[in-house]
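In: What follows is a predicted structure for the sequence shown.
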Amino acid sequence: MSPEAPEPGTVRPGGRTARVRTAVLRAAGDTLAERGFAHLDLADVAHRAGVGKTTVYRRWGTVTGLVADLLVDMAEQSLPRTETGSLLGDLKANARLVQRTLSDPRQGALFKAIIAAATCDPRTAEALHRFYDTRIREWAPCVQQAVDRGELPRGTDAHEVVRAVSAPLYYSLLAGGGPLDEAAADRAAQAAAAAARAGVYVR
């Protein structure tokens, strides 16, 4: 592969091949959620998706290439940022979106499998980092808007505030740190908003 060539699976197919990509990514996600990263096999994914394994090997190349593309797709399919007009309202909307995703039986299991794989596979870790970076950049403007409205001190790091909202929810997912419900989401948003108002996230 030349230095300029993209990673396998990172080029978005268009037209008639889009259906193949959708089917393969769905099959990969289902396998990850049901059986974990260790049991993700390209030939099995191809069979499950109803496509030729040659197509899967040619397009994605490796399991990690497939997971990377799955994370790209998940980031793009995530719901857009909600604007409520207040910092707390926006952070609660973000927290509840994260909470609904992580408490969903399929999505929660899928994230657990990917996070577990990322601890020992550098390419999966990088793909996961890109996923979170995309989502944080989507939501960071709501914090900057709060700065502009005078709700938060100048110099507040918007990305850190958004990370602070989701961190306790991922802790609950991975470590069983209490129920992963709307009340937990609202507490996470309230804590992040209070800390931000107090200047904790000023750079």
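Out: Right, received. Where do you want to start? Not measured: the values here are computed from a predicted model.
In: Please count neighbours and contacts with C-alpha atoms only from this point.
Out: Will do.
In: which parts of the helix of greatest length in the chain are buried?
Out: Determined from DSSP state H, the single longest helix within the chain is helix 122-149. Buried positions in helix 122-149, judged by neighbour count with 16 or more other Cα atoms under 10 Å: 123-125, 127-128, 130-131, 135-136, 138-147.
In: Would you map the helices across the protein?
Out: 18-35, 42-49, 53-60, 63-77, 87-103, 105-118, 122-149, 158-175, 182-197.
In: okay, pairing it with this:
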Amino acid sequence: MESAATSTGRAPTVGRGSRMRAAVLPATLTELATTGYAGLTVEGVAQRAGVHKTTIYRNWKDAPTLVADALTSHFATDIPIPDTGTVAGDLRALARALVASVSTPVGRALIITVLAEAARLPQLADVKRALFDDRFRRAEPVVTRAVERGELPAETDPAELLKTLAAPIYFRLVCTGEPVDEGTADRAAQVALAAARARVLPAA
């Protein structure tokens, strides 16, 4: 039996405010993973989210703005900062969380969207900068705790440490297309830790 929304051809409403955002932003991410950035449309997002496209246009001026908001919201929460009690454990957990995030179809599509489209879309370039700035900032407690425990030199730069940790993972993902797994993550963590302990990651 057809629902009222189906029989009239209208999308069901999910309300306004936080409830609407909770429907639209994940729908945007799913559309990105399904169609790619080039194929994403406001109409497609609206249908997936169960809202009218006019609702989206009232809250986001265009598709790039909507995508930027969805990516910002996603990347702010996708990789939690661990506290395992050791810097080796923290770096391994960080690297494994990054691998897990980019290994899903949605995660891979989002990273590719950010890296490939940021060069021509100012909104996405801002998202990319904010993404990495946030990751570096949230990594600071990992380094601060490690320095306090005597596990890392005091001059270790959190941003440089995270770059060293993430670089092998992103290189495989974006440049060579090789698979990434927990073994990739663990090796990246070992390299980053060795570099920090060798005092080659000081603050500028």
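Out: Thanks, I have it. It should be emphasised that the depicted structure is a prediction, and the values quoted were computed from it without experimental measurement.
In: And the TM-score between these chains?
Out: The TM-score (TM-score structural alignment, normalised by the length of structure 1) is 0.86; 189 aligned residues with a Cα RMSD of 1.7 Å.
In: would you list the helices of structure 1 in CSV and tack on distance to Arg203 of structure 1?
Out: Formatted as CSV, the helices of structure 1 follow (distance: least, Cα to Cα, whole Å):
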stretch, distance to Arg203 of structure 1
helix 18-35, 38
helix 42-49, 44
helix 53-60, 40
helix 63-77, 27
helix 87-103, 18
helix 105-118, 28
helix 122-149, 13
helix 158-175, 10
helix 182-197, 11
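In: picking up where we left off before, mean deviation, the longest helix of structure 1 versus structure 2?
Out: When structure 2 is superposed, helix 122-149 of structure 1 averages 1.5 Å from its matched positions, counting by mean Cα distance after the TM-score superposition for structure 1.
In: Find the nearest non-adjacent residue to the residue most central in space within structure 2, please.
Out: Centre of structure 2 computed as the mean C-alpha position; nearest residue by Cα atoms, centre = their mean is Phe75, 3.3 Å away. Using Cα to Cα, 6 or more residues apart in numbering and skipping the chain neighbours, the partner closest in space to Phe75 of structure 2 is Leu131 (6.4 Å).
In: before we move on, what about Glu117 of structure 2?
Out: Using Cα to Cα, 6+ apart, the closest residue to Glu117 of structure 2 is Leu124 (6.9 Å).
In: Touching, the one you found and Leu66? I think so.
Out: No: judged on Cα atoms under 8 Å, Leu124 of structure 2 makes no contact with Leu66 at a distance of 10.4 Å.
In: And the residue of structure 1 most remote from its centre, how close does it get to Gln144 of structure 1?
Out: In terms of distance from the mean C-alpha position of structure 1, Gly150 ranks first, at 29.9 Å (Cα atoms, centre = their mean). Distance of Gly150 of structure 1 to Gln144 of structure 1, given as Cα to Cα, to the nearest Å: 10 Å.
In: repeat for Ile114 of structure 1
Out: Going from Ile114 of structure 1 to Gln144 of structure 1 by Cα to Cα gives 30 Å.
In: again, but for Arg19 of structure 1
Out: 38 Å.
In: hang on, the earlier thing: who does the longest helix of structure 1 touch, helix- and strand-wise?
Out: helix 63-77, helix 87-103, helix 105-118, helix 158-175 (3 or more Cα pairs under 8 Å, 6 or more residues apart in numbering; DSSP states H and E).
In: in the superposed pair, what's the mean gap between the first one and structure 2?
Out: Plainly put, helix 63-77 of structure 1 ends up 1.8 Å away from its match in structure 2 on average once the two are laid over each other (mean Cα distance after the TM-score superposition for structure 1).
In: cool, the shortest one as well?
Out: Superposing on structure 2 places helix 105-118 of structure 1 at an average distance of 1.8 Å from its equivalents, by mean Cα distance after the TM-score superposition for structure 1.
In: For that helix, buried residues please.
Out: Buried residues in helix 105-118 of structure 1 (16+ other Cα under 10 Å): 107-118.
In: Put together JSON lines for these, with distance to Ala23 of structure 1 on each row.
Out: Conversion of the buried residues of helix 105-118 of structure 1 to JSON lines gives the following (distance: Cα to Cα, whole Å):
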{"residue": "Gln107", "distance to Ala23 of structure 1": "17"}
{"residue": "Gly108", "distance to Ala23 of structure 1": "20"}
{"residue": "Ala109", "distance to Ala23 of structure 1": "19"}
{"residue": "Leu110", "distance to Ala23 of structure 1": "16"}
{"residue": "Phe111", "distance to Ala23 of structure 1": "19"}
{"residue": "Lys112", "distance to Ala23 of structure 1": "21"}
{"residue": "Ala113", "distance to Ala23 of structure 1": "19"}
{"residue": "Ile114", "distance to Ala23 of structure 1": "19"}
{"residue": "Ile115", "distance to Ala23 of structure 1": "23"}
{"residue": "Ala116", "distance to Ala23 of structure 1": "24"}
{"residue": "Ala117", "distance to Ala23 of structure 1": "22"}
{"residue": "Ala118", "distance to Ala23 of structure 1": "24"}
